[in-house]
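J.: show me how the following folds:
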Amino acid sequence: MGVQLGDYIPKKIIDFDDLKGKRLAIDGFNAIYQFLSSIRLKDGSPLTNKRGEITSAYSGIFYKTIMLLENDIIPIWVFDGEPPKLKSKTREKRRKLKEEAKEKLKKAEDEEEKAKYYKRLSFVNRDMVENCKYLLNLMGIPYVQAPSEGEAQASYMAKKGDVWAVVSQDYDSLLYGAPRVVRNLTTTKDSLELIELSEVLESLKISLDDLIDIAILIGTDYNPKGVEGIGFKRAYEMVRAKVAKDVLKKSVENYEEIKNLFKNPKVTDDYSLNLRLPDKERLIKFLVEEHDFNYERVKKHVDKLYNLVISKTKQKTLDSWFK
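T.: Here you go, the predicted structure:
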């Protein structure tokens, strides 16, 4: 869900050429939800294997990763760890919305209506996430296990300069201090958008601290309702008038704790960003034999992946030789 800042911050339309040669940290959970929502059959139902297990996420990760490598972009997938306790209200709200969609799906009559409720039922479970990590491991693609919030970890890596930007549909990475956020990279329809934190703060004439306060006033995953009656414009006016903190301290329970989750999140330096050669045999077995993907298509893309990784690791060796 994330904080709703999209209508009030500057964005640039970019294309794949602008991302060439760059490492990008992809918010794994956010991307998986995108795949579950977009990779579907005509009636809106997700892709499944013969056992009825949803495979849309594996399709998205496999083909999207190869497409990014073809465009000279190295994706680093980042996965959530244990969520902060303050996120429990948001998680419960999402669970209820899915239950409502499940009941409405039973009553839906036409295909369009069914497709709408199928998308709302997108659900990421532990087995799916572990299979996504296993798939990336077989592909030789780096992934990072965050100790807590994936966006916080990805933002930390971007601040360190280990990656150029965070890829997410949400805007929360800005609150964690990510210098750049790229949107729509894991979708297929919309133009790529680049948001730069420095431009956001300069255009609004505020600090990162102020931006976090605005977010808490209008509502974050840690306080989803925000402060009643306050939207972005009023929150912005309060920050500019230097009264936001007083209002927040009086109106938002756990204000200091929420703010600290953005300013000092749990992160780790325990990760490697190196590409490895894919395990072609086990990769084909996982996708084709275990999850019923088309052999010819998978084999073609596995060979393509292998050649892409070979070329990139050779180039890295050459670059280090001439430095």
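
J.: when you work out contacts or count neighbours from here on, use the C-alpha atoms and nothing else.
T.: Noted.

J.: burial of Arg91, as a residue count?
T.: Using other CA atoms under 10 Å, Arg91 is surrounded by 13 other residues.

J.: please apply the same query to the one 10 residues further on.
T.: Neighbour count for Ala101, taken as other CA under 10 Å: 18.

J.: contact partners for it?
T.: Counting by CA atoms under 8 Å, 6 or more residues apart in numbering, Ala101 makes contact with Tyr117, Tyr118, Arg120, Leu121.

J.: helices - which of those residues land there?
T.: Counting by DSSP state H, these place Tyr117, Tyr118, Arg120 in helices.

J.: surely Glu193 touches Ile14?
T.: Yes: using CA atoms under 8 Å, Glu193 makes contact with Ile14 at a distance of 5.9 Å.

J.: between those two, which one's more packed in?
T.: It is Glu193, of Glu193 and Ile14, that has more neighbours when counted by other CA under 10 Å, with 18 against 14.

J.: check whether the more buried one sits in a helix, strand or coil.
T.: strand (DSSP: H, G, I helix; E, B strand; the rest coil).

J.: look up how far Asp7 lies from it.
T.: Distance of Glu193 to Asp7, given as CA to CA, to the nearest Å: 13 Å.

J.: now do Val78
T.: Distance from Val78 to Asp7, counting by CA to CA: 26 Å.

J.: could you do Val243 as well?
T.: In terms of CA to CA, Val243 sits 23 Å off from Asp7.

J.: higher neighbour count, the two?
T.: Val243 (12 against 8).

J.: ok, the more buried one - contacts?
T.: Residues near Val243 by CA under 8 Å, 6+ apart: none.

J.: let's see 10 Å
T.: Ala235, Glu237 (CA atoms under 10 Å, 6 or more residues apart in numbering).

J.: shouldn't Gly229 be in contact with Ser251?
T.: No: the criterion here is CA atoms under 10 Å, and Gly229 misses it with Ser251 at 11.8 Å.

J.: on that earlier part again, in CSV, list the contacts of Ala101 along with distance to Val302 and neighbour count.
T.: Output for the contacts of Ala101, formatted as CSV (distance: CA to CA, whole Å; neighbours: other CA atoms under 10 Å):
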residue, distance to Val302, neighbour count
Tyr117, 34, 21
Tyr118, 30, 22
Arg120, 32, 18
Leu121, 31, 22
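
J.: let's have those residues in a markdown table, adding distance to Leu138.
T.: Converted to a markdown table, those look like this (distance: CA to CA, whole Å):
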| residue | distance to Leu138 |
| --- | --- |
| Tyr117 | 33 |
| Tyr118 | 30 |
| Arg120 | 30 |
| Leu121 | 29 |
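
J.: so how many other residues sit close to Asp110?
T.: Neighbours of Asp110 under the rule other CA under 10 Å: 9.

J.: is it true that it touches Tyr117?
T.: No: the criterion here is CA under 10 Å, and Asp110 misses it with Tyr117 at 11.3 Å.

J.: now do the helices in the stretch 201-323 of the chain.
T.: Here the stretch 201-323 of the chain has its helices, by DSSP state H, counting those that start in this stretch, at 208-218, 232-240, 244-251, 255-263, 280-284, 295-322.

J.: one more, please, to line up against the first structure:
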Amino acid sequence: MGVKGLTKLLADNAPKSMREQKFESYFGRRIAVDASMCIYQFLIVVGRTGMETLTNEAGDITSHLQGMFSRTIRLLEAGIKPVYVFDGKPPEMKKDELLKRHAKRNEATEELTKAVEAGDTDAIEKFSKRTVKVTKQHNDDCKRLLRLMGVPVVEAPCEAESQCAALCKNDKVYAVASEDMDSLTFGATRFVRHLMDPSSRKIPVMEFEVAKILEELEFTMDQFIDLCILCGCDYCDSIKGIGGLTALKLIRQHGSIEGILENINKDKYQIPEDWPYQEARRMFKEPDVTLDIPELKWTAPDEEGLVNFLVKENGFNQDRVTKACIFLVSLCSSYLNIFINHICHGFHVRP
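T.: Take a look at the predicted model:
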């Protein structure tokens, strides 16, 4: 879910912190990608018509593989160096949010059954997407694919968003790519949306800079985190009756959630019982992340492994996979030549 309404709030109150960018403007940049978010998008969009999805001969869904393969090739063609980050164990604080999502999928499944019985194609399309869940198998499939392609994979100890942000804050990558705005709340220096959009629409990439957000709002990072908690995040409920704009005004007036709670009209605004906002704040400020990862390297593809996995096991077109392998090999040689050129001329390869 991320942070409710944060994009519009920033567009209205910190417009200089966000700007449209061309896909190609990230040439040569390392980008940390929230893999699970991408897989979810691929499962919803790629090859889906109503309840029908792309499958192999065994009946296993392959939409996530098609999407990940095509989009990764597209990134590499543009000179972008993706680093895919996968979720680890979800934090205890997110348990309630995950239960809500589970309940919503169950409701969608019931509505889908009714739609199928009624022959309502629009409703089938709508509710079938809401039943989609990224599974461990989907993640494992994509990890295997990316490693065969020679693209680095990072397995987060906890949440991918916070791990991506940690890589960015420590200059391991240039920016974080996701659709969840809470990457900013975790302190990602730069955050981009729509870089991984799987649809055929040409949507411009939107880049956010956290330093400019703080400058325009005249907030500290702590105040920005409190703003995001008040807007509504994955770790706790928000105060009923307070939306983004009201939250912004209250933080400006009182400086923190504690200051708001001391002065708020409790008859007007309903504060959740035993509201764990301090724990939510700690999750954003001190997430479970690691920087003890292997050096990020983009290597030559395992051509035989890719053919076996994509063509023989999952029914991909062999010519397409073979051409992709040739491209990946040539790309790897290009990266090596660029690196050698930088070393010879005393330059640093930028993240």
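
J.: which of Gly229 and Ser251 of structure 1 has more neighbours?
T.: A side-by-side neighbour count of Gly229 of structure 1 and Ser251, using other CA under 10 Å, places Ser251 first with 14 against 10.

J.: OK, contacts around the more buried one?
T.: Contacts for Ser251 of structure 1 were tallied using CA under 10 Å, 6+ apart; they are Leu217, Gly226, Val227, Glu228, Lys245.

J.: max pairwise distance over these: which two?
T.: Glu228 and Lys245 (15.5 Å; CA to CA).

J.: corresponding residue for Gly67 of structure 2 in structure 1?
T.: Using TM-score structural alignment, the partner of Gly67 of structure 2 in structure 1 is Gly60.

J.: what's near enough to touch that match?
T.: Ala31, Ile32, Gln34, Phe35, Leu36, Ser38, Ile39, Ile66, Cys132, Thr186, Thr187.

J.: give me that answer again for 8 Å
T.: Ile32, Phe35, Ile39.

J.: JSON lines please, covering the contacts of Ser251 of structure 1 and showing neighbour count.
T.: What follows is those, written out as JSON lines (neighbours: other CA atoms under 10 Å):
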{"residue": "Leu217", "neighbour count": "31"}
{"residue": "Gly226", "neighbour count": "21"}
{"residue": "Val227", "neighbour count": "17"}
{"residue": "Glu228", "neighbour count": "10"}
{"residue": "Lys245", "neighbour count": "16"}
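
J.: report the separation between the alignment partner in structure 2 of Gln315 of structure 1 and Phe23 of structure 2.
T.: Gln315 of structure 1 maps onto Ile338 of structure 2 when the alignment is built from TM-score structural alignment. Distance from Ile338 of structure 2 to Phe23 of structure 2, counting by CA to CA: 21 Å.

J.: those two - which one has more neighbours?
T.: Counted by other CA under 10 Å, Ile338 of structure 2 and Phe23 do not tie: Phe23 has more neighbours, with 20 against 13.

J.: which position in structure 1 pairs with that one?
T.: Looks like Phe23 of structure 2 aligns to Phe16 there (TM-score structural alignment).

J.: what's the nearest residue to that match if we skip its chain neighbours?
T.: Using CA to CA, 6 or more residues apart in numbering and skipping the chain neighbours, the partner closest in space to Phe16 of structure 1 is Asn71 (6.7 Å).

J.: residue in structure 2 paired with the one you found?
T.: By TM-score structural alignment, Asn71 of structure 1 lines up with Ala78 in structure 2.

J.: any shared contact partners between Gly229 and Ser251 of structure 1?
T.: Counting by CA under 8 Å, 6+ apart, Gly229 of structure 1 and Ser251 have no shared contacts at all.

J.: so which of the helices of the stretch 201-323 of structure 1 is the most surrounded?
T.: helix 208-218 (a mean of 23; mean count of other CA atoms under 10 Å).

J.: Provide the aligned range in structure 2 for that one.
T.: With TM-score structural alignment applied, helix 208-218 of structure 1 matches the range 221-231 in structure 2.

J.: contacting residues around the matching stretch?
T.: Contact with stretch 221-231 of structure 2 is made by 3-6, 182, 185, 187, 214, 236, 238-239, 242-244, 247-248, 251, 255-257, 277, 280-281, 284, as judged by CA under 8 Å, 6+ apart.

J.: next up, the contacts around Val298 of structure 1.
T.: Ile284, Leu287, Val288.

J.: residues touching the most centrally placed residue in structure 2, list them.
T.: By CA atoms, centre = their mean, the mean C-alpha position of structure 2 lies nearest to Ser178, the distance being 2.8 Å. If a contact means CA under 8 Å, 6+ apart, then Ser178 of structure 2 has Val33, Asp34, Met37, Cys38, Glu161, Phe191, Val192, Arg193, His194, Leu195, Met196 as its contacts.

J.: most neighbours among these, please name it.
T.: Glu161 (33 neighbours).

J.: how close does that residue sit to Asp288 of structure 2?
T.: For Glu161 of structure 2, the distance to Asp288 of structure 2 (CA to CA) stands at 11 Å.

J.: same deal with Asp302 of structure 2?
T.: Per CA to CA, Asp302 of structure 2 is found 33 Å from Asp288 of structure 2.

J.: cool, and Thr220 of structure 2?
T.: From Thr220 of structure 2 to Asp288 of structure 2 the distance is 22 Å (CA to CA).

J.: please apply the same query to His254 of structure 2.
T.: 30 Å.

J.: so the equivalent of Cys142 of structure 2 over in structure 1, which state does it fall into?
T.: Aligning on TM-score structural alignment places Cys142 of structure 2 opposite Cys132 in structure 1. For Cys132 of structure 1, the assignment made with three-state DSSP gives helix.

J.: would you agree Cys132 of structure 1 is in contact with Ser59?
T.: No: the criterion here is CA under 8 Å, and Cys132 of structure 1 misses it with Ser59 at 9.7 Å.

J.: so for the two, which residue has more residues nearby?
T.: Neighbour tally, Cys132 of structure 1 and Ser59, criterion other CA under 10 Å: the higher count belongs to Cys132, 24 against 18.

J.: quick check: the gap between the more buried one and Lys242 of structure 1.
T.: Separation of Cys132 of structure 1 from Lys242 of structure 1 (CA to CA): 45 Å.

J.: before we move on, the earlier item: secondary structure element holding the match of Gly67 of structure 2?
T.: helix 56-70 (DSSP states H and E).
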